[in-house]
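1. need coordinates for the following:
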Amino acid sequence: MNYSRFLMTSVLLGGLCSAQNFFELPNVSEKFNVIVTVESCTDNQCSGKTTFDIYDKSSMKKYQTLSSDNFYLDLNENRKPALDSLKKSVVFDDFNFDGAQDIAIRNGNNNQESPFFEVYLNDSSTQQFVLNDELTNLVRSNSGMFTVNSDSKRITAYLKNECCWSLTSEYVIVPERGLLKVSEFEEDTRDSKKVTTIKREFIDYKWFTKTTIYPREVYFKEENNENTERN
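-> Model (predicted):
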């Protein structure tokens, strides 16, 4: 049976909602296909209560249904999910580096008015996505979704205060203990004449701190040169 036809038939038979607020997301994950049913949609966006029917691509069986009370998704000119918005609303990745795909779903905004996500880890023993409070709180206390580096096995969170102050924090996951912060980089550009950076590293169970103050014009010249070299 054609996979897309199978999913569409499953949704229609289940009577989830009208097709107007129904979207299939086949490319958000290598392993899973997602059917999104949103409470309210206009010509260019959807928002509100949302259900996510997650299907295993290999077996074509429903894996799980998750929900969001305050989902948001931009639509393109064809009234399909806009790719940039989709990447900021449904995120599949291996957040705890155990080899299984996990999922984060947008659910409103956090205290800094940044997109808030609820993070679910894939429990191999139960074959279910389970809400992880620690990673969800990490999103809540920072400015949007964190990123993961599968090579270094580190999680990076970003916190910004308007234009002129930012904090980048890196974490590792300690088995049976959870998140452990191992570094911070603070950048303060609020002074009109200088820039202050503070680098903190957790090494051998101790924190080491290095504070550097740059003339403003020197700091941004060096930063621009680094960006040019990277490009």
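
2. please count neighbours and contacts with C-alpha atoms only from this point.
-> Fine.

3. and the strands in this structure, which stretches?
-> Taking DSSP state E, the strands of the chain run over residues 22-25, 32-41, 45-56, 62-74, 90-93, 102-109, 115-123, 128-131, 147-149, 154-161, 165-174, 178-188, 194-203, 206-215.

4. one more, so I can put them side by side:
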Amino acid sequence: MKERLLLLLGILPVLATAQLTYTITDFSTTYNATIKIEQGFENDAFKKGSFSIVNTTTAKQVLFIESDELIIETDNNTEEKINTISLPYDRQNFLIFQDFNFDGLEDVAFMDGRNSCYGGPSYQIYLQEHQTFVHSPEFTRLSYEYCGMFQIAEKTKTIHTMTKSGCCWHQFSEFKVQNNKPIAIKISEESMNPNGMLLDYVEKVRVNDQMVETKYSV
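-> This is a model prediction of the structure:
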């Protein structure tokens, strides 16, 4: 499946004979990420190329994705003629390196476009397993079906999402991870009038294998 990658800001451009290479460093003591744009596609809106992650200790490539639709936006201050320009990990939104399933191993999310609600960023999620990364449709779905990237609560080992419709309906969901999949344990929905006054509140809580719903009216 072709992936659409969105890279915000310039990230270590290196000129090569056949392709333009960007590397993202300083996000892990174990891994580096690389984006390669094929020659002739450098100035296209959708660029042909690949995205990969390499273990810096073993030099082994642990994730590789090819795409005809890379979207790379560089910082205006980036000089692509310079071989090495370092940009700290915390100054870019393309790559997230974090433990999503609470197994003690850091996983990878990379922005593939703006496919969540109201044009918010969407991410492809890969879970780390046995020193490699495996795509998770279930975690990826969380970044598509809600507003932006989900939030991690490390103390409670829960995942939190939010979505909305217009000004007057909001939904907040809380998930636990079971068998490497996020399972909803609580969903809260609130409806308001245009002045922000709460009209209805619905709460769904997981009891065994079912969601039990309670409705409140104001």
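
5. of the strands of the first structure, which stretch is the most buried?
-> When you average the neighbours per residue for each of those (mean count of other C-alpha atoms under 10 Å), strand 115-123 leads with a mean of 23.

6. okay, that one sits on what stretch of the second structure?
-> Aligned using TM-score structural alignment, strand 115-123 of the first structure spans residues 121-129 in the second structure.

7. what's in contact with that stretch?
-> 100-101, 105-116, 133-137, 139-140, 143-144, 147-149 (C-alpha atoms under 8 Å, 6 or more residues apart in numbering).

8. which residue numbers in the first structure go with stretch 98-109 of the second structure?
-> Under TM-score structural alignment, the match for stretch 98-109 of the second structure is residues 93-104.

9. so what corresponds to R140 of the first structure in the second structure?
-> So, by TM-score structural alignment, R140 of the first structure is matched to Y144.

10. spatially nearest residue to that match (excluding sequence neighbours)?
-> S116 (4.5 Å; C-alpha to C-alpha, 6 or more residues apart in numbering).

11. count of neighbours near that neighbour?
-> 20 (other C-alpha atoms under 10 Å).

12. report the contact partners of it.
-> Contacts of S116 of the second structure by C-alpha under 8 Å, 6+ apart are 122, 143-148.

13. can you lay out those as a markdown table showing distance to M197 of the second structure?
-> Below are those laid out as a markdown table (distance: C-alpha to C-alpha, whole Å):
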| residue | distance to M197 of the second structure |
| --- | --- |
| S122 | 31 |
| S143 | 29 |
| Y144 | 29 |
| E145 | 26 |
| Y146 | 23 |
| C147 | 22 |
| G148 | 25 |
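
14. distance of S143 of the first structure from N110 of the first structure?
-> 8 Å (C-alpha to C-alpha, to the nearest Å).

15. typo on my end, S40 of the first structure
-> On the measure of C-alpha to C-alpha, S40 of the first structure and N110 of the first structure end up 21 Å apart.

16. now do V28 of the first structure
-> 23 Å.

17. S143 and N110 of the first structure: which is more packed in?
-> It is S143, of S143 of the first structure and N110, that has more neighbours when counted by other C-alpha under 10 Å, with 23 against 17.

18. tell me the contacts of the closest residue to the more buried one other than its chain neighbours?
-> Leaving out its chain neighbours, the residue that sits closest to S143 of the first structure by C-alpha to C-alpha, 6+ apart is L159, at 4.8 Å. Counting by C-alpha under 8 Å, 6+ apart, L159 of the first structure touches 142-143, 166-168.

19. now, among those, which is nearest to V91 of the first structure?
-> For these, the closest approach to V91 of the first structure (C-alpha to C-alpha) belongs to S143, at 15.8 Å.

20. measure the most centrally placed residue in the first structure to K87 of the first structure for me?
-> Geometric centre of the first structure, nearest residue: M145, 3.7 Å, by C-alpha atoms, centre = their mean. From M145 of the first structure over to K87 of the first structure the distance is 11 Å, taken as C-alpha to C-alpha.

21. quick one: contacts for the aligned partner of I159 of the second structure in the first structure?
-> Using TM-score structural alignment, the partner of I159 of the second structure in the first structure is I155. Counting by C-alpha under 8 Å, 6+ apart, I155 of the first structure makes contact with 95, 146-149, 170-172.

22. at 6 Å instead, please
-> 147-148, 170-171 (C-alpha atoms under 6 Å, 6 or more residues apart in numbering).

23. do P26 of the first structure as well
-> N33 are the contacts of P26 of the first structure under C-alpha under 6 Å, 6+ apart.

24. please redo it, this time with the cut-off set to 10 Å
-> Contacts for P26 of the first structure (C-alpha atoms under 10 Å, 6 or more residues apart in numbering) come out as 3-4, 32-35, 55, 57.

25. just the residues you listed now: which is nearest C17 of the first structure?
-> Nearest to C17 of the first structure among the contacts of P26 of the first structure, with distances taken as C-alpha to C-alpha, is I35, at 11.5 Å.

26. how near is that closest one to D94 of the first structure?
-> Distance from I35 of the first structure to D94 of the first structure, by C-alpha to C-alpha: 21 Å.
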